[in-house]
Every structure is written in structure tokens, then in C-alpha cells.
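1. Compute the structure for the input listed below.
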Amino acid sequence: MSRPPLPPFTDATAADKARLAEDAWNSRDAARVALAYTPDSQWRNRAEFVTGRDQIEAFLTRKWARELDYRLIKEVWTHAANRIAVRFAYEYRDDSGHWFRAYGNENWQFDADGLMERRIASINEHPIADADRKFHWPLGRRPDDHAGLTELGL
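-> You can find the predicted model right below:
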């Protein structure tokens, strides 16, 4: 299975890869997202270690069950050969209605078919007031005309 764009990445293809990942995660469809990873993909997400598509799908299902109204923006930080580093921010609310913004960095490594074989994520979050939210598009894909991280001052 091939998942373009394929490495080695250019500025344009790295940006395309990051946007495709953002779009998939904003779908909150764990099964769809898991298909972007190799069958034996290795993750480190905060202090949790995940291996393989089944564990990725289970992890994301748990994540989006507790992170409600999830909206994410990713931006390429740098890239080389088969690796891309992105920075991101996402907003969500918990089941009590409290809003949070999480910030982080991800390091991605891809196989020759464009599937992610390694994902290392470092994430911090803090509570925000509803009035401080910056991600206001309808659930799903971020509209093309919505500001990115840099434009939002994040």
C-alpha cells in the first residue's frame, strides 16, 4: 500500500503530508488514521508507547472519547529525506465542558511507501477559557482559509 506523498520530501510535499495528517486526525476516525501507519509502527505519545495499527486505533479511540470537539492544526517545522518534524496545537473540551489547548512537536519517520513507521510526540496542555479558543471551524477538516499556527500567534 502506497501513501503519497512519498519520501524524500520537498518543502511542498512535506507540507502536503502534514496537511493530510491534520485532515485525517480532524476526522476523528481512528480506523482511517491508523491506515497511515505501517502495521508495526512505533509511537511514543507523552509517556505512552504504542506499537502497530491495532494499538494506534485503540489509543485514538480512547483519546477522542475523552477529548471532545477536537480541532487540530499542524505546521511543518523542518524535514529531510524520509523525516518530517511538525509542531501542532489542538483544542478540545472534556465531558464537564472545560476547554484545553495542547501544544507539541512530533517527529515522523516514513518508509519508502509513505507510511509512517515512527512517531515521537511531546505534548503539553493547559486549560483555556471558552473566550480564549482560537479554533472555531465546524468539526472536521480545517477550512483552507482558516489561519494556521503562525498566523494565530501560536
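
2. going forward, measure contacts between C-alpha atoms and count neighbours the same way
-> Noted.

3. For the closest residue in space to A81 that isn't next to it in sequence, give me its contacts.
-> What sits nearest to A81 in space, not counting adjacent residues and going by CA to CA, 6 or more residues apart in numbering, is P8, at 4.3 Å. Shown in contact with P8 (CA atoms under 8 Å, 6 or more residues apart in numbering): A80, A81, N82.

4. And the buried ones among those residues, selectable in PyMOL?
-> To isolate the buried ones among the contacts of P8 in PyMOL, judged by 16 or more other CA atoms under 10 Å, type:
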select buried, resi 82
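
5. Can I get the contacts of P8 in a markdown table including distance to T61 and secondary structure?
-> A markdown table is the format used below for the contacts of P8 (distance: CA to CA, whole Å; DSSP: H, G, I helix; E, B strand; the rest coil):
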| residue | distance to T61 | secondary structure |
| --- | --- | --- |
| A80 | 31 | strand |
| A81 | 31 | coil |
| N82 | 28 | coil |
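
6. Could you also give me the structure for this next sequence, so I can compare it with the first?
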Amino acid sequence: METKPPLPPFTLETAKIKVRAAEDAWNNRDPDKVAMAYSEDSFWRNRAEIFQGRQAIRDFLRRKWDKELDYRLVKELWAFGTNRIAVRFQYEWHDDAGQWYRAYGNENWEFNAAGLMQRREASINDRPISTEDRRFYWSAPGPRPSDHPGLMNSPE
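-> The predicted structure is shown next:
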């Protein structure tokens, strides 16, 4: 049986580790690797899209990162329970015309006993920003450097 530690039940420390691992994986923008953190039958709601299964997740992520160029994401633990984690996040990206956006969102995650996410529900809003208003400048793709600020002191 495949597992993705840390496993539930979560503590504050293991929930933070799970959130940072998800952030790092998404910042690497590899749909095949990211999809492996989800159960085979994982259910997703992302904005207006609802779908299920790893292949649908891979397909979604390919479409997403083909559109959302130079994507950089920061996630933050909001709350956790035995096998659930809630996060808030922001990410920045630009379209093929060069317009930058900051996306603001919340996700609710539910994990199976093997630590694979079996449910992900995301609510996300995009706001156009100027290049000068960007906050996330590390080399991409790749994880956020450990000394780059998170969201706690973000004004939005």
C-alpha cells in the first residue's frame, strides 16, 4: 500500500509539514509527481470544476500550468483535525499577454489512513496586479526558499 507521510492523525507539527510538502510539490509544477499525493479516487472541487481521480488531477494540473505562467505559491496552515487540514494560500502567475495576477484562496483537505489526500475543495479568486506589486520572486519552478516570508504578515 502506498503511503504519503506524515500520516493522520495530525499534530500541529505534522500538519505544518504536510502543508509545506504540498506547497513545495505544487511549486515544482510536475503534474505526475503532484498527483501521487492524492488517492486514486480523490475527489476535487477547484473553482467551478468538479472531478475525480488521479488522471483527472494530472490533466487539470497540465491545463493549469500551461495557462498560469511563472506560477509561485505560498500556503499556510489555517486549522487541522484528525485527518483534515484547512489552508489559506496565495499564488502569483501571468498570462501569455504578460498580465500578472495574484490568486487568493482556501482549501479543505481530507486524508485517508495512508496520508493520501482523498478530498480537496478549493475556493479561489484572482486579482490582476502590476509587475511592481508582485511578492513572490524566487527561482521557478522550485520550492519557496526557507528564508522567503510566508503569508502571516501579508496585508491581504
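
7. returning to what we had before: and which of the contacts of P8 of the first structure is nearest to I56 of the first structure?
-> Comparing the contacts of P8 of the first structure against I56 of the first structure with CA to CA places N82 closest, at 20.9 Å.

8. Residue in the second structure paired with that closest one?
-> Taking TM-score structural alignment, the alignment pairs N82 of the first structure with N83 from the second structure.

9. how close does whatever residue of the first structure lines up with D147 of the second structure get to W137 of the first structure?
-> Aligned by TM-score structural alignment, D147 of the second structure pairs with D145 of the first structure. According to CA to CA, to the nearest Å, D145 of the first structure stands 10 Å off from W137 of the first structure.

10. Equivalent analysis for P5 of the first structure, please.
-> The value you get for P5 of the first structure to W137 of the first structure, if CA to CA is used, is 26 Å.

11. which of the two has more neighbours?
-> Higher neighbour count among P5 of the first structure and W137: P5, with 18 against 11, using other CA atoms under 10 Å.

12. Tell me, how many residues neighbour E156 of the second structure?
-> Counted with other CA under 10 Å, residues neighbouring E156 of the second structure total 7.

13. Also A36 of the first structure?
-> For A36 of the first structure, using other CA under 10 Å, the count is 22.

14. which one is it nearest to, not counting chain neighbours?
-> The nearest residue in space to A36 of the first structure (CA to CA, 6+ apart) is L115, at 5.4 Å.

15. What lines up with that neighbour in the second structure?
-> By TM-score structural alignment, L115 of the first structure lines up with L116.

16. And for that match, the neighbour number?
-> L116 of the second structure: 24 neighbours (other CA under 10 Å).

17. A56 of the second structure versus that one, what's the distance?
-> Taken as CA to CA, the span from L116 of the second structure to A56 of the second structure is 16 Å.

18. Also Y91 of the second structure?
-> With distances taken as CA to CA, Y91 of the second structure is found 22 Å from A56 of the second structure.

19. So for these two, which sits in the more crowded spot?
-> Y91 (20 against 17).

20. What segments of the first structure are helices?
-> For the first structure, the helices defined by DSSP state H occupy 11-27, 30-34, 52-66.

21. Return the distance of the shortest one from the chain's centre.
-> So the one you mean is helix 30-34 of the first structure. 12 Å (CA atoms, centre = their mean, to the nearest Å).

22. Likewise for stretch 81-99 of the second structure?
-> Computed by CA atoms, centre = their mean, the chain-centroid distance of stretch 81-99 of the second structure equals 5 Å.

23. With stretch 77-84 of the second structure instead?
-> 15 Å.

24. Please apply the same query to stretch 56-64 of the second structure.
-> 13 Å.

25. what do you get for stretch 139-151 of the first structure?
-> In terms of CA atoms, centre = their mean, the centre of stretch 139-151 of the first structure is found 13 Å from the chain centre.

26. Kindly check the end-to-end length of it for me.
-> Terminal residues of stretch 139-151 of the first structure lie 20 Å apart, using CA to CA.

27. ok so, going back, which one of the contacts of P8 of the first structure sits closest to W25 of the first structure?
-> So of the contacts of P8 of the first structure, ranked by how close each gets to W25 of the first structure (CA to CA), first place is N82, at 20.8 Å.

28. Okay, that closest one and P5 of the first structure: tell me how far apart.
-> 11 Å.

29. next one: Q42 of the first structure
-> Separation of Q42 of the first structure from P5 of the first structure (CA to CA): 20 Å.
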